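**Q** Let me see the structure of the following:
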Amino acid sequence: MKADSTVPADSACTGGLPSAALAGPVSHAVSRVARLHRITAGRLLKGLGLYPGQEFLMMHLWDTGAVRQAELIKAMDLDPSTVTKMLQRLEQAGHVRRRPDPDDRRAVLVEATEESCALHAEVRDAWSDLEEHTLAGLGPAERAELTRLLAMVEENLCQETGDCPAR
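**A** Sure, this is the predicted structure:
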């Protein structure tokens, strides 16, 4: 019988992981989970007329009120052109408004509109659904432990990259 050349000879030894990921099974798992979580969130947000990432921008505006566009770009930690495109789409949908900053006419203030209040509740509900779907089968103690462990992982990565978000 001829061996299948598409399957590595030692595939039974990898435990289902790609051979390059054998030295980092947790990192591989985190990457897979993050990818699937983003896909699931994207599906929920699509039903609200949002693209992934736009909900974070809106969450920031709902919590902070009007901010300069430059400050928003910094807070979102995204390329300015990406934030500009997000704002254009959100403005067209009636969720944000941009206006000159009265203290500095060169700057632009961005704020959530009154019309976005309904979206606020829908985003909160979508994130609640995502949370329940993501953590199905985990009890309260397991959820708390997972949250604690992920916070430690985030802190490790934050220190490594030197790119710690403001809390």
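
**Q** use CA for all of it now, contacts and neighbours both
**A** Noted.

**Q** Going along the chain, name the helices of this structure.
**A** Here the chain has its helices, by DSSP state H, at 25-46, 54-64, 69-76, 80-92, 117-134, 140-161.

**Q** and residue 19, which of those is closest to it?
**A** Nearest to residue 19 among these is helix 25-46 (10.2 Å), distances taken as C-alpha to C-alpha.

**Q** So which elements touch whichever strand in the chain runs longest?
**A** Scanning the chain for the strand with the most residues, using DSSP state E, yields strand 104-112. Contact partners of strand 104-112 among helices and strands, from 3 or more C-alpha pairs under 8 Å, 6 or more residues apart in numbering; DSSP states H and E: helix 54-64, strand 67-68, helix 69-76, strand 96-101.

**Q** Another sequence for comparison is provided below:
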Amino acid sequence: MSQSTPKAGKASAVTGQEATVPVPAAAGGGPVSHAIFRLARLHRMLAGQLLRRIGLHPGQELVMMHLWELGPQRQTDLVRLMDSDAATMTRTVQRLEQAGFVRRRPSPTDKRATIVEPTTASHALRREVEQVWTRLEDLSTAGLSADESTAALHTLERLEHNLVQAAADPGRADAER
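**A** Okay, the predicted model is just below:
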């Protein structure tokens, strides 16, 4: 069986592009998974560079997007929306609060819950976040036609669906081995 994953310094037969990190032989059985790993790492790094310019870290903009879209939310609901854990969300919200972008207050109906809401100052940030995401999209899809971008999006959605299904039924993933 021929290997379609590029080795370090070798071009992919499909794209003509070189892998950005060495592809270990052990990853030979998972070329798509290794490509996803490389892509996600680069995407997060570039997003971080763009977001730092507006005073945010990767992930914080996603919390803000949900708050701008949905309005004030219980912190536990943000954990669920972001598929995060409580400790990570607590740190994220604390940092956003220190930056003046969110305000926390006790829930009027549940004394155990905390409500997180965007501040007036955060609304000025919204346009900058939208610009960062547009720039990130432009950089990610550079050179792709509209049809190629649509096909890439459909493929990524299918991969996500497959992994959501596998996560929902861990026995299925083990049984297919």
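
**Q** Please work out the TM-score for the two chains.
**A** Put the two chains on top of each other and the TM-score (TM-score structural alignment, normalised by the length of the first structure) is 0.85; 151 aligned residues with a C-alpha RMSD of 1.6 Å.

**Q** circling back: next, format the helices of the first structure as TSV and append distance to residue 103 of the first structure.
**A** Listed next are these as TSV, based on distance: least, C-alpha to C-alpha, whole Å:
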stretch	distance to residue 103 of the first structure
helix 25-46	35
helix 54-64	18
helix 69-76	14
helix 80-92	21
helix 117-134	27
helix 140-161	34
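
**Q** how close does the most centrally placed residue in the first structure sit to residue 33 of the first structure?
**A** The first structure has residue 53 as the residue nearest its centroid, 5.9 Å off, counting by C-alpha atoms, centre = their mean. Counting by C-alpha to C-alpha, to the nearest Å, the gap from residue 53 of the first structure to residue 33 of the first structure is 17 Å.

**Q** Repeat that for residue 153 of the first structure.
**A** For residue 153 of the first structure relative to residue 33 of the first structure (C-alpha to C-alpha), the value is 14 Å.

**Q** cool, and residue 74 of the first structure?
**A** Using C-alpha to C-alpha, we find residue 74 of the first structure at a distance of 27 Å from residue 33 of the first structure.

**Q** ok, now residue 14 of the first structure?
**A** Counting by C-alpha to C-alpha, the gap from residue 14 of the first structure to residue 33 of the first structure is 19 Å.

**Q** can you check residue 58 of the first structure too?
**A** With C-alpha to C-alpha as the criterion, residue 58 of the first structure and residue 33 of the first structure are 24 Å apart.

**Q** more neighbours, those two?
**A** residue 58 (22 against 13; other C-alpha atoms under 10 Å).

**Q** tell me the contacts of the counterpart of that one in the second structure?
**A** In the second structure, the residue equivalent to residue 58 of the first structure is residue 64, according to TM-score structural alignment. Each residue near residue 64 of the second structure by C-alpha atoms under 8 Å, 6 or more residues apart in numbering is listed here: residue 118.

**Q** Likewise for the one 4 residues further on?
**A** Residues counted as contacts of residue 68 of the second structure (C-alpha under 8 Å, 6+ apart) are 118, 123, 126.

**Q** Adding distance to residue 109 of the second structure, write the residues you listed out as a markdown table.
**A** Below are the contacts of residue 68 of the second structure laid out as a markdown table (distance: C-alpha to C-alpha, whole Å):
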| residue | distance to residue 109 of the second structure |
| --- | --- |
| 118 | 20 |
| 123 | 26 |
| 126 | 29 |
